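Student: Here is a sequence with its predicted model. Questions after.
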Amino acid sequence: MSNQDPVMRRSTLRAAALRVADDVLFPAAAEVDRTGVVPPSHWRALADAGLYGIAAPVEAGGPGLEFGEVTEILEVLVSGCLSTAFTWLQHHGVVISLSRTANPSLRDELLEPTVSGRLRAGVAYAGVVPTPPRMTATRTDDGWIFSGHAPFVSGWGVVDLLQISARDTATDDVIAAILPTADLSTDVRASPVELTAAAATATVSLQVGGLAVPDARVVSRVTLDEFFANQNVGVRLNGTLPFGLVRRCTALLDVAGQAPAARRLRERADEARVTLDSAMNDAAALLAARADAARLALDAVAALVAARGGEALRRSNDAERLFREASFILVAASRPELKDLLVRRFADAPDPR
């Protein structure tokens, strides 16, 4: 696909994403929500469509999409099934790490199978965000010992690889390693997290005790400042979640005969997207734009519930499920600053600064 004309490449992948979202994921979303299980056929459909490698540059075997093209595809997939898309979204962070790593042997081993989707990957990086960190790394002669807690890790039992980040106890640098999940059973204890929405993400809390990580599995080492500077990309990728929900709600509003409301919500989404993209180099502005997008998603699903009326209270109804998923989007992949922004927005309270 990387040899295609860029316009054709974008068109092909976008068409594939639309087909998978609307013809495969959305028709099964209610059943995925009911059972709490994403069927293996969903992962195969994403891989067959070439959608596991969309974040990889051409030189890494990917399509070399522009960042905006990647986020558009993420939005489309989120509109199909939040559980499937949220689990799949984590994979792209690992692809990006492997495409940029200074560890050539790890890149040669894992990049091609992750780009193709033959290996699925997840991440556990939230343990390094707070101070003191929840996840630490202690240097040994030939590697590291990771210890700590990762409270929300999605895709457990689904992903083949897990990228775990920890803070060096000596320097506070962030060490990230990619490990096969099959090798984690001895030193990692997983406890299921019962979610009211997107339960099929197979989210667990990980307790890590004395996990030996050889240098050969380390994908990156950066200073803490560099780590937080790089988080803007992750914030923007997770910022696709609200827009995916808006896309589905507006489509259902059209069906419900509420086209003017759907049109206005799409206009607001376009405005919010531009604001989010323009804030990529400003962490504070980016979080503010992310909060506004999350609030917009809640507005969109509230409009859908109102349009559907009493039927939206039934557990089998799309509007009821999407309303629960809006609460997931408010807090998923969040951080204290974003939570505070949302609380102030919903309370109509001034910024204390």
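Tutor: In hand now; what should we look at? Numbers count the residues shown, from 1 in each chain.
Student: drop to CA atoms for contacts and neighbour counts, all remaining ones
Tutor: OK.
Student: V174 against L224, yeah?
Tutor: Yes: counting by CA atoms under 8 Å, V174 touches L224, with 5.9 Å between them.
Student: These two: who's more crowded?
Tutor: Between V174 and L224, counted using other CA atoms under 10 Å, the more crowded position is V174 (26 against 18).
Student: tell me the contacts of that one?
Tutor: Contact analysis of V174 by CA atoms under 8 Å, 6 or more residues apart in numbering lists 128, 165-168, 221-224, 227.
Student: what's the answer for N317, then?
Tutor: The contact partners of N317, by CA under 8 Å, 6+ apart, come to 30, 311.
Student: what's the distance between it and A303?
Tutor: Per CA to CA, to the nearest Å, N317 is found 15 Å from A303.
Student: so what's G209 up against?
Tutor: G209 sits next to 146-148, 187-188 when contact means CA under 8 Å, 6+ apart.
Student: Kindly recompute the last result at 10 Å.
Tutor: Contact analysis of G209 by CA atoms under 10 Å, 6 or more residues apart in numbering lists 135, 145-149, 186-189.
Student: Then L298?
Tutor: Taking CA under 10 Å, 6+ apart, we find L298 in contact with 242, 245-246, 304, 322-327, 329-330.
Student: Next one for the comparison:
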Amino acid sequence: MTIAAHPLVARARELADGLLSPAAERVDQEGIPPGHIEAVKRSGLLGMSAPVAYGGSAAPASVVRETAEILAGACCSTWFVQTQHQTPVLTLAGTALPVRERLLGPLARGELLSGVAYAHLRSYPRVPVRVRREADGWRFSGTVPWYTGWGLNDVLLLAGVTEDDEALFAFVEAREQPGLRPSELMRLAALTASRTVSLDLDGLCVPEEAVALRTPYARWAAADRPKTRNANPAVFGIAEAALALVEEEYAAVLRGRLAEIRRRAYALADHPVPDEHVEERLAVRAEAFTLMRAATTAAVVTGGGRAMLLDHRAQRLAREGLFLLVQGQTSASRAVHLKRLAERHDSGR
């Protein structure tokens, strides 16, 4: 079976063409409506990486990437909300703790939608969220700087660092409660529709049975680092959507370069040793960003003055591209990207 013929890819395409893309400019300005979230839940895409025994599809990485490209190109806000869900699913699939039996099935079947609050762990040794042992569980204190999907998600996977330098992940209900208070919804240059807030944690008590992962921070970080080195499939989805707005004689050149960068990026992503070819992975990631920005800029140029209207597709895609430049960014990826930008500028003088 080809990737394009896979049922999940077909469902993603149907969802994108029939619902997400036609409404994307309105969603960008007004927010993701409940009906779109329900459609995502019914699509089966939330369980694409989950074990079949729990109602998922255990789809190969190539299918996961293709669906990400399709959804991001159609409506990046909706893609971003649903992609947050995949980390909780994978975390539960990899644990033997009791929470697996309680939540993996509902998350895999799309009965529940989950968000994540763990990116702040990457700022270590700075620890925005601390976790202390209590008699009947754990107490979280601190601030989660970014949390996406507030008011859309049913549960969230919350992470912090313990006094013993362990990374601890636990599930809590995604609602205001004693010890958990959200900020006002953030107004962002892009993806405001995804309903992002910060979370103030003032002694949030979480029972032991809600814990999904507890491991030395160094071990967690070693497994997490490779995830931020590879090119994000959403970058290719945004670039493709932008090139669809450009006259073909110009788009064809960029599309050919895009295909080559995608081929290299995915070959590296499929490499069996994720800690190898680090410099090449980061370089290709930066190349993908450069091509995406060229594509979205070409779409804006093609649109002319109308592209400055907030409800113009080229303008939305350009702003979403800006968001992807910093989403999942680490100090290593930032350094490589900035170096590449400086070198391109210097070579053009």
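Tutor: Good, I have the coordinates. Note that the structure is a prediction, hence the values are computed from the model and not measured.
Student: sorry, back to before: and the two most separated of the contacts of L298 of structure 1?
Tutor: Greatest spatial distance among the contacts of L298 of structure 1 (CA to CA): L304 and L330, at 17.4 Å.
Student: the more surrounded of those two?
Tutor: Just comparing L304 of structure 1 and L330: by other CA under 10 Å the higher neighbour count belongs to L304, 29 against 21.
Student: Okay, strands next: where are they in the stretch 201-350 of structure 1?
Tutor: 204-214, 218-222 (DSSP state E, counting those that start in this stretch).
Student: so how far does the longest one sit from its counterpart in structure 2?
Tutor: In the superposition against structure 2, strand 204-214 of structure 1 averages 1.0 Å from its aligned positions (mean CA distance after the TM-score superposition for structure 1).
Student: Show where that strand falls in structure 2, residue numbers please.
Tutor: The aligned range for strand 204-214 of structure 1 in structure 2 is 197-207, by TM-score structural alignment.
Student: Give me the buried stretch members for that stretch, please.
Tutor: Neighbour counts over stretch 197-207 of structure 2 (16 or more other CA atoms under 10 Å) mark 197-201, 203-206 as buried.
Student: go on, stretch 330-337 of structure 2?
Tutor: 333, 336-337.
Student: cool, stretch 155-162 of structure 1 as well?
Tutor: Buried, per 16+ other CA under 10 Å, within stretch 155-162 of structure 1: 155-156, 158-162.
Student: Please tell me how far the counterpart of V253 of structure 2 in structure 1 sits from F243 of structure 1.
Tutor: Per TM-score structural alignment, the equivalent position to V253 of structure 2 in structure 1 is A261. To F243 of structure 1, A261 of structure 1 is 16 Å away according to CA to CA.
Student: out of the two, which sits in the more crowded spot?
Tutor: Counted by other CA under 10 Å, A261 of structure 1 and F243 do not tie: F243 has more neighbours, with 27 against 17.
Student: To A312 of structure 1, which of the strands of the stretch 201-350 of structure 1 lies closest?
Tutor: Closest among the strands of the stretch 201-350 of structure 1, once you apply CA to CA, is strand 204-214, at 29.5 Å.
Student: in which helix or strand would I find the residue positioned nearest the centre of structure 1?
Tutor: Here the mean C-alpha position of structure 1 is nearest to the C-alpha of L89 (CA atoms, centre = their mean), at a distance of 3.9 Å. Here L89 of structure 1 sits within helix 82-100, counting by DSSP states H and E.
Student: got the buried residues for the helix or strand that comes right after that helix?
Tutor: Taking DSSP H and E as the definition, the helix or strand that follows helix 82-100 of structure 1 towards the C-terminus is helix 104-116. Judged by neighbour count (16+ other CA under 10 Å), helix 104-116 of structure 1 contains these buried residues: 106-107, 110-112, 114-116.
Student: repeat for stretch 318-332 of structure 1
Tutor: Quick answer for stretch 318-332 of structure 1 (16+ other CA under 10 Å): 318-323, 325-326, 328-330.
Student: Distance from that stretch to the middle of the chain?
Tutor: Remark: stretch 318-332 of structure 1 is offset 15 Å from the chain centroid, using CA atoms, centre = their mean, to the nearest Å.
Student: Tell me where the stretch 101-250 of structure 2 has helices.
Tutor: 217-224, 233-243, 248-269 (DSSP state H, counting those that start in this stretch).
Student: Rebuild the ones you listed as JSON lines, extending it with distance to G31 of structure 2.
Tutor: Below are the helices of the stretch 101-250 of structure 2 laid out as JSON lines (distance: least, CA to CA, whole Å):
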{"stretch": "helix 217-224", "distance to G31 of structure 2": "30"}
{"stretch": "helix 233-243", "distance to G31 of structure 2": "19"}
{"stretch": "helix 248-269", "distance to G31 of structure 2": "30"}
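Student: Name the stretch among those helices that sits most buried.
Tutor: Using mean count of other CA atoms under 10 Å, the stretch among these with the largest mean neighbour count is helix 233-243, at a mean of 25.
Student: give me the stretch of structure 1 that it matches.
Tutor: Mapped onto structure 1 using TM-score structural alignment, helix 233-243 of structure 2 spans residues 240-250.
Student: distance from that stretch to structure 2 after superposition?
Tutor: Superposing on structure 2 places stretch 240-250 of structure 1 at an average distance of 1.4 Å from its equivalents, by mean CA distance after the TM-score superposition for structure 1.
Student: Having no further points to raise, I will conclude here.
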